[in-house]
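> Mind looking at a prediction? Sequence and model below.
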Amino acid sequence: MTLLPRMRAADLLPVATIGLRTRPARTALSVLGVAIGIAALVAVLGITRSSQSDLLARIDRLGTNLLTVTSGQSPSGQERPLPSTAAGGVSLTAGILASAPTAELAGVTVRRTDRIPSVLSNGLAVRAADASLLPVLDGHLTHGTFFTDVTSRYAITVLGHAAAERLGVEDLSGDPRVFIGGYWYTVIGILAPLDFAPEVDRSALIGFAAAVADFGHDGTASRIYVRAQQERTAEVATMLARAANPEQPRDVTVSRPSDALTTRLDVADSGTFLFLGLGAVALLVGGVGIANVMVISVLERRAEIGLRRALGAGRRHVAGQFLVESLLLAACGGAAGVLLGAAATYSLSMQRGWQPLVPPAAVGLALAAACVVGAVAGLYPAVRAARLTPTDALRTA
């Protein structure tokens, strides 16, 4: 009776790791190839998820019920004034919680001193506003206070975050002043960054009464911020144009600032697919490297294969040995890649102030992908080794 050759599962792992243990440099390079591809996949998914989580948190914090009403820009890039009745019409619209009119003052610049030429505006604007602006924008101050209905008539200003940085006003020590138009204005507050109102970030805010008294402003608004009831935001948006300009509603633009952040989410998603493709290419290159290493290993170990076959090892035993060796290379590369990708995600997230998130599904898929690549890469070398007959292997060794 012929006995079928057998090999215990416990013996398969030590036999399969002979090549890995005897050639550590080659093993490390093979593992590195897969690790780079897996790290790219995990890092892209982790960084994208962390970034999206931060954007979604900002949208939730600031709300999606903020709307802006404008009338476009002039050829010089400044906001066109809305009709004098626009602010009142908007505030009376059904579904409105609050509104805040503002007006960009054409031809009025803000400078740190009167020694700086007026043409050097540094991209900053002067904007008239009232006390309702801060609560409507859900804004906060890093220093000082916001003006009230009483103090807005005086020569005082509140600087947007970007405006304060460009003017070199870091705090309110020493009662800093800035030169607005031809007048000195005392800075009483500095705003925190406003994600939904970048135009306010780049402005020096003064009261409407001061704008009328010092610069002859007619009191009309050029941009109105509106907080709508959350469930009626879309409905309110359709009514604001006619409320602001009943005669020419087409001249009015109503926008939702949160859409800009939502667009960034869409852009991030499209970029994710691109980088995932690049990571997949890197993983494929790593798989080709494993296949190449395994083919060379089969050629170098023909004598070993022939000897094992002559001593009774079956084809499936030889094939299993090289297939397990390939899987181990890929699995080690996958594990190293997951650690590298997670480290990259945490490093960048901490640098940007995001909450680091590495999706568990990404880790599982990355490890599964590494194992699949290892199995496919090791299949041909394993089959080739199994097909060697003892006589051919020993004769050509």
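Happy to help now that I have it.

> Please count neighbours and contacts with C-alpha atoms only from this point.
Will do.

> ok but V254 is inside a helix, no?
No: assigned with DSSP: H, G, I helix; E, B strand; the rest coil, V254 falls outside any helix and is strand.

> what's the burial count for it?
Residues near V254, counting by other Cα atoms under 10 Å, number 21.

> Contact partners for it?
67-70, 237, 240-241 (Cα atoms under 8 Å, 6 or more residues apart in numbering).

> separation between it and S71?
With distances taken as Cα to Cα, to the nearest Å, V254 is found 9 Å from S71.

> What are the boundaries of the strands in the protein?
Here the chain has its strands, by DSSP state E, at 66-70, 96-104, 110-111, 125-129, 141-144, 156-159, 177-180, 183-191, 203-207, 223-228, 253-255.

> Need the winner for burial among the ones you listed.
Neighbour counts (mean count of other Cα atoms under 10 Å) averaged over each of these peak at strand 203-207, with a mean of 28.

> Run through who's touching it.
Counting by Cα under 8 Å, 6+ apart, 110, 124-130, 147, 152-160, 162-163 sit against strand 203-207.

> Give me the angle between it and strand 125-129.
30 degrees (axes from the mean of the first three to the mean of the last three Cα atoms, to 10 degrees).

> Next, report how far strand 203-207 is displaced from the centre of its chain.
Here strand 203-207 shows a centroid-to-chain-centroid distance of 32 Å under the convention Cα atoms, centre = their mean, to the nearest Å.

> JSON lines for the contacts of V254, including distance to D11?
Below are these laid out as JSON lines (distance: Cα to Cα, whole Å):
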{"residue": "L67", "distance to D11": "70"}
{"residue": "T68", "distance to D11": "72"}
{"residue": "V69", "distance to D11": "75"}
{"residue": "T70", "distance to D11": "76"}
{"residue": "A237", "distance to D11": "72"}
{"residue": "L240", "distance to D11": "77"}
{"residue": "A241", "distance to D11": "78"}
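
> Use this one as the comparison:
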Amino acid sequence: MKPVRLGPVDLLLLGLIGVRTRPMRAVLSALGISIGIATMIVVVGIPASSRQALDNELSTLGTNLLRAEAMVDPLTQTLPPVPESAAAMTTRIGPVEMAGAVANTHSTVRRSDRIPATEDSGLTVLAAQSGLLPVIGAKLGSGTFLNQATGSFPAAVLGDKAATRLGITELRPGEPNPQVWIGDQWFVVVGILDAIPLAPDVERAVLVGWEAARTRLGFDGHPTVVFLRAQEAAIESVRSVLAATVYAENPAKIQISRPSDALAAKRITETTFSGLFLGLAGVALLVGGVGVANTMVISVLERKREIGLRRALGGNRRQVRGQFLAESVALCLLGGIAGTFLGVLGTAGYAVSRDWPPVIPATAVLSGVGAALLIGVLAGVYPAIRASRLTPTEALAAP
């Protein structure tokens, strides 16, 4: 009689016998595969979510912002005297849509005049032009911004991080506005800004009016940073002439940067260890594969009588090889599916905790399952061949 052919479903059911009868061993064997696959998906998914969040953030904030900053002369340790009209001059460049400037007043700010001058807050006091907010994409969390009226009086607007450091995080309607001690006089806080990703230096600063800084803080009127928005298509052209426009006497003393590039670079540095974690995922997969192979070899030794009985009842070597190979593949595949689920869950949880859109690349999921399948085949080849080489008499005679 010809031996009965075993279909794929039959082989799968035979392969699951060892998994069902020894569940704890199966779980421990598949654990390494699960950890490796989960790590692989997390390492790929988190950077993908981060990039998507960055793309969404930049599309909202805009990538058409340029920053021209006056650099300190290394010999004289002084800033170049950038003209007060520098921001206005940049608007004469055709593609420029709006511009605004800030200047370091070199004043100190403290929460109270009772705090010693040697223990200032470490925050910068910037003179700001009234049209700065839309240029840098800033929004008010509470209060109002400096205008033509308040810009001449001792009024201040706090950046997001400056407000936290000073302990003034909101302005309550109907209550007196808090005050801060700038230089040697009180300034009333009239507004608090939300976070400004494209202008972190403004986040850490206390802003005062241009005229108030001139009359009350001894400000010389020379801007230190000029921000501008230009048409996206012409941003590089504007960048090439911006330094000469801001300070024609010596353009080399003006540093031009694009804040969105700095934000993107910062986000990239947060995922620099992705390669290391991928390596660790590979090690986990290797260890898991060795563990599965070891489990299958032990399974062959323990089930010699079963193999001998199957051979005696007409099962051929190919069927025995198929049974143990299917068991190895099923074991790794279950570990791969569990690892994929954990990886997707971990990536989604981390992305949600950071307010990022969860992005799970389909290639990562398919690669994880495919890797588990390949490891199952490689780990099961030797035990399957070893099992098929047992003769019925040798297997049935095993203790």
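Alright, I've got the coordinates. What you see is a predicted model, and the numbers here were worked out from it, not measured in a lab.

> The residue nearest to R250 of structure 1 when sequence neighbours are not counted - how many residues pack around it?
Distances taken as Cα to Cα, 6 or more residues apart in numbering place A241 nearest to R250 of structure 1, at 7.2 Å, with adjacent residues excluded. Neighbours of A241 of structure 1 under the rule other Cα under 10 Å: 24.

> State the distance from A241 of structure 1 to L388 of structure 1.
Look at A241 of structure 1 and L388 of structure 1: by Cα to Cα, they are 81 Å apart.

> Also G219 of structure 1?
93 Å.

> V298 of structure 1 now?
Separation of V298 of structure 1 from L388 of structure 1 (Cα to Cα): 10 Å.

> And for R58 of structure 1?
According to Cα to Cα, R58 of structure 1 stands 63 Å off from L388 of structure 1.

> and those two? which has more neighbours close in?
Comparing R58 of structure 1 with L388 by other Cα under 10 Å, the one with more neighbours is L388, at 18 against 15.

> what residues are up against the more buried one?
If you count contacts by Cα under 8 Å, 6+ apart, then L388 of structure 1 has 305-306 around it.

> at 10 Å instead, please
Listed by Cα atoms under 10 Å, 6 or more residues apart in numbering, the contact set of L388 of structure 1 reads 298, 302, 305-306, 309, 315, 318, 394.

> so T345 of structure 1 makes contact with I47?
Yes: if you go by Cα atoms under 10 Å, T345 of structure 1 and I47 touch, sitting 5.2 Å apart.

> quick one: common contacting residues for these two?
Shared contacts of T345 of structure 1 and I47, defined by Cα under 10 Å, 6+ apart, comprise 354-358.

> how about these, which pair is most distant?
Spatial extent of the shared contacts of T345 and I47 of structure 1 (Cα to Cα) is set by the pair W354 and V358 at 12.1 Å.

> what do those two both touch?
In contact with both W354 of structure 1 and V358: 47, 50, 345-346, using Cα under 10 Å, 6+ apart.

> quick one: the most centrally placed residue in structure 1 from G63 of structure 1, how far?
Central residue of structure 1 (Cα atoms, centre = their mean): S51, 3.5 Å from the mean position. Going from S51 of structure 1 to G63 of structure 1 by Cα to Cα gives 18 Å.

> one step back: map the residue nearest to R250 of structure 1 across to structure 2 for me.
Counting by TM-score structural alignment, A241 of structure 1 lines up with A243 in structure 2.

> Touching, its match and S237? I think so.
No: A243 of structure 2 is not in contact with S237 according to Cα under 10 Å; the separation is 11.7 Å.

> For ChimeraX, write the select line for the buried members of the shared contacts of W354 and V358 of structure 1.
A single ChimeraX command is used to select the members of the shared contacts of W354 and V358 of structure 1 judged buried by 16 or more other Cα atoms under 10 Å:
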select :47,50,345,346
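
> any chance you could map the helices in structure 1?
For structure 1, helices defined by DSSP state H occupy the ranges 9-16, 18-22, 24-62, 86-91, 133-137, 161-167, 198-201, 208-215, 233-244, 258-300, 302-310, 315-352, 360-387, 390-396.

> Show me the one of those helices that comes nearest V119 of structure 1.
helix 161-167 (14.7 Å).

> circling back to that earlier point, possible to save the helices of structure 1 as CSV with distance to R80 of structure 1?
Converted to CSV, these look like this (distance: least, Cα to Cα, whole Å):
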stretch, distance to R80 of structure 1
helix 9-16, 76
helix 18-22, 72
helix 24-62, 27
helix 86-91, 13
helix 133-137, 19
helix 161-167, 22
helix 198-201, 14
helix 208-215, 16
helix 233-244, 13
helix 258-300, 22
helix 302-310, 83
helix 315-352, 37
helix 360-387, 49
helix 390-396, 86
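
> Out of those, which gets nearest to Y183 of structure 1?
With Cα to Cα as the criterion, Y183 of structure 1 lies closest to helix 208-215 of these, at 8.0 Å.
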